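A.B. asks: What follows is a predicted protein model with its sequence.
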Amino acid sequence: MERTERPVTVVTGGSRGIGAATCLRLAADGHDLVVGYARDSAAAETVLAGVREAGGRGVAVRADTSVEAEVERLFEVAEERLGPVTGLVNNAAVTGPLGRLADSDTANLRRVLDVNLLGVLLCARRAAQLMSARGSGVIVNVSSGAATIGSPGEYVHYAAAKAGVDALTLGLAKELGPDGVRVNAVAPGVVDTGMHAAMGDPERAGRMGAAVPLGRAGRAEEIAAAISWLMSTDASYTTGTVLRVAGGR
């Protein structure tokens, strides 16, 4: 298998939104990419084509990050096809429909927690095992501004899961620092992606963005830029940080 000096980065939820923008940005910045995705293989292949156009190698891998065996396979394929994994962007997330907690379905609560917290833990654990043994690596978790606002009336269960991601980021950074592995997070505010339509409110980004101090919703590329910086050597002394990218909200 051909080996290169380019970083090899796994991006979960890489077929759409922030994940897709992150794959393209990292490829332009010199990374080879593993595009993790849950369902839409066509979208993943489109992102993969963009990665290759930017000069990177890549592979798309279908994986439900809340399932341990699928996480193991995600990293196995990454290492078999591209080489040792040097980075992880823990981006895969779901929200379920908007609404009050009192009206939420138990199955939806479990799914949100399974993907947004357990999945992040499983991926971070596997990355930690590989990176600690090699003495270097970078993990960036995608949290949310919801973790500190609570998102009442919309998805407090999602906010609670993301608060768990923030705690994971801080604790794991301290745990892995002596092993040469950095762990940070970005906490986006309202970002104009397809997630709002999936929640049942396609106009939400524009409506919520108008109330942000900068007067608009964010763009996926702006979050990807923050992730790229945290992955880079320019952030070599940054760990245990949750970087808020939320337009002042």
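C.D. replies: Right, received. Where do you want to start? What you are looking at is a predicted structure, and each value in this text was computed from that prediction instead of being measured. Numbering: from 1, shown residues only.
A.B. asks: from here on, contacts and neighbour counts on C-alpha atoms
C.D. replies: Noted.
A.B. asks: where along this structure do the helices fall?
C.D. replies: 17-28, 41-53, 68-81, 106-113, 119-134, 146-149, 156-176, 195-198, 204-209, 220-231 (DSSP state H).
A.B. asks: Single out the most deeply packed of these.
C.D. replies: helix 17-28 (a mean of 25; mean count of other CA atoms under 10 Å).
A.B. asks: Run the chain-centre distance for it.
C.D. replies: Computed by CA atoms, centre = their mean, to the nearest Å, the chain-centroid distance of helix 17-28 equals 10 Å.
A.B. asks: counting contacts, what elements does it pack onto?
C.D. replies: strand 8-11, strand 32-37, helix 41-53, helix 220-231 (3 or more CA pairs under 8 Å, 6 or more residues apart in numbering; DSSP states H and E).
A.B. asks: Any idea which of the ones you listed gets closest to V140?
C.D. replies: V140 sits nearest to helix 220-231 of all the helices and strands packed on helix 17-28, at 6.9 Å, using CA to CA.
A.B. asks: got another, please set it beside the one above:
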Amino acid sequence: MDVRFDQKVIVVTGASTGIGAAIARGFGEAGGKVVVNYRKSAKEAEDVVASIHKAGGEAISVKADVSKAEEVDQLFQKTIDAYGGLDILVNNAGALMQRTPIEEMPEELWDLLYSVNIKSVFLCSKKAIPLLKQRGKGKIINVSSLAAKTGGGGGSVGYASTKGAIATFTKGLAKELAADRILVNAIAPGIITTPLHELSTPEKLRAQLNAGIPLGREGAPEECAGAVLFLCSNSADYITGETIEVNGGILMD
């Protein structure tokens, strides 16, 4: 299956590194016009844009903290200014922050997790919906996690609960937008080789997690991108409200 996104406009949040970067590159290599959103990693975002240009695609980078409504407004306005509309939104921005047991977790950290991981999905979806309706159809993809169903590893209850909220939000929004031909789906990555694990998962815990993967290895960001591109292709036009588990068999539902 040759998946192409020629002339399609795609916003990918949190796209400077890891899974988001792989998703942005995948769309760019498939002919899309990609808006590479970032919050702090400007150089990394520009590297993603450069790689898309090298592959013959179109892309711009836009700095925005997608947990803040005014910056989300700016992100989508810059998208319209550059490309005139929107066809696909990928809500990828999110973070584990740090592993903290609930009894030790400051309220500020809890609020930050929910702001970055789920409020951002609400804000970006709300802004994208009118633009997708103007096209007469569209796709929204949310990035959940294996942790949504397992409760996460040690000290990640807060993170896992935000990813569970994303899974529920995906189903509800899919029902809400079905009549408008806007399909809403999600992917749920398992143990993927990304900066998130480099920063937040101790070696011993990571080894324990990896030992439970039937395929015997961590996943690559590009393997998550493949699932996203499939869901956004015409081949997935009868799929909505679904979450695809990308986890090497560690959880089989």
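C.D. replies: Yes, it's here. It should be emphasised that the depicted structure is a prediction, and the values quoted were computed from it without experimental measurement.
A.B. asks: where does the TM-score land?
C.D. replies: Put the two chains on top of each other and the TM-score (TM-score structural alignment, normalised by the length of structure 1) is 0.94; 246 aligned residues with a CA RMSD of 1.6 Å.
A.B. asks: residues in contact with the residue positioned nearest the centre of structure 1?
C.D. replies: In structure 1, the residue lying closest to the centroid (CA atoms, centre = their mean) is N91, at 1.6 Å. Contacts for N91 of structure 1 (CA atoms under 8 Å, 6 or more residues apart in numbering) come out as V11, T12, G13, G14, I18, G19, N141, V142.
A.B. asks: which ones are touching the nearest residue to the second one once chain neighbours are set aside?
C.D. replies: Sequence neighbours aside, G36 is the residue nearest to T12 of structure 1 in space, at 4.4 Å (criterion: CA to CA, 6 or more residues apart in numbering). Under the criterion of CA under 8 Å, 6+ apart, the contact list for G36 of structure 1 reads V10, V11, T12, G13, G14, S15, A44, A60, V61, R62, A63, L74.
A.B. asks: State the distance from G36 of structure 1 to L243 of structure 1.
C.D. replies: 23 Å (CA to CA, to the nearest Å).
A.B. asks: do the same with P7 of structure 1
C.D. replies: From P7 of structure 1 to L243 of structure 1 the distance is 22 Å (CA to CA).
A.B. asks: now do D179 of structure 1
C.D. replies: Where L243 of structure 1 is concerned, D179 of structure 1 sits at a distance of 22 Å (CA to CA).
A.B. asks: Turn the helices of structure 1 into CSV, columns for distance to V183 of structure 1.
C.D. replies: Output for those, formatted as CSV (distance: least, CA to CA, whole Å):
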stretch, distance to V183 of structure 1
helix 17-28, 17
helix 41-53, 24
helix 68-81, 18
helix 106-113, 21
helix 119-134, 9
helix 146-149, 18
helix 156-176, 5
helix 195-198, 25
helix 204-209, 29
helix 220-231, 9
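A.B. asks: what helices or strands is the top strand by length along structure 1 leaning on?
C.D. replies: In terms of residue count, the longest strand belonging to structure 1 (DSSP state E) is strand 181-188. Secondary-structure packing of strand 181-188 of structure 1 (3+ CA pairs under 8 Å, 6+ apart): helix 119-134, strand 137-142, helix 156-176, helix 220-231, strand 242-245.
A.B. asks: Select, out of those, the one closest to P188 of structure 1.
C.D. replies: Shortest separation from P188 of structure 1 across those is recorded for strand 242-245, at 4.8 Å, computed as CA to CA.
A.B. asks: same for that closest one, what does it pack against?
C.D. replies: strand 181-188.
A.B. asks: which one of the helices and strands packed on helix 17-28 of structure 1 lies closest to L113 of structure 1?
C.D. replies: strand 32-37 (17.8 Å).
A.B. asks: Against structure 2, what's the mean shift for that closest one, could you check?
C.D. replies: Here the mean offset of strand 32-37 of structure 1 against structure 2 after fitting is 0.4 Å, by mean CA distance after the TM-score superposition for structure 1.
A.B. asks: Return the distance of that strand from the chain's centre.
C.D. replies: That offset, for strand 32-37 of structure 1, works out to 11 Å (CA atoms, centre = their mean).
A.B. asks: State the span of structure 2 onto which it is aligned.
C.D. replies: Mapped onto structure 2 using TM-score structural alignment, strand 32-37 of structure 1 covers residues 33-38.
A.B. asks: List the buried residues in the matching stretch.
C.D. replies: K33, V34, V35, V36, N37, Y38 (16 or more other CA atoms under 10 Å).
A.B. asks: Surely V35 of structure 2 is in contact with V11?
C.D. replies: Yes. The pair V35 of structure 2 / V11 is scored as a contact, 4.7 Å apart, by CA atoms under 8 Å.
A.B. asks: Can you pull the residues that touch both of the two?
C.D. replies: What both V35 of structure 2 and V11 touch, as defined by CA under 8 Å, 6+ apart, is the set T79.
A.B. asks: residues touching the residue nearest to V190 of structure 1 when sequence neighbours are not counted, list them.
C.D. replies: With sequence-adjacent residues excluded and distances taken as CA to CA, 6+ apart, V190 of structure 1 is closest to A217, at 5.5 Å. Residues near A217 of structure 1 by CA under 8 Å, 6+ apart: G189, V190, V191, D192, A205, G206, M208, G209, A210, G247.
A.B. asks: Just give me the closest of these to E53 of structure 1.
C.D. replies: Using CA to CA, the contacts of A217 of structure 1 come closest to E53 of structure 1 at D192, 24.6 Å.
A.B. asks: quick one: contacts for the closest one?
C.D. replies: The contact partners of D192 of structure 1, by CA under 8 Å, 6+ apart, come to A205, G206, A217, G218, R219, A220.
A.B. asks: Likewise for D40 of structure 1?
C.D. replies: Applying CA under 8 Å, 6+ apart, the residues near D40 of structure 1 are S15.
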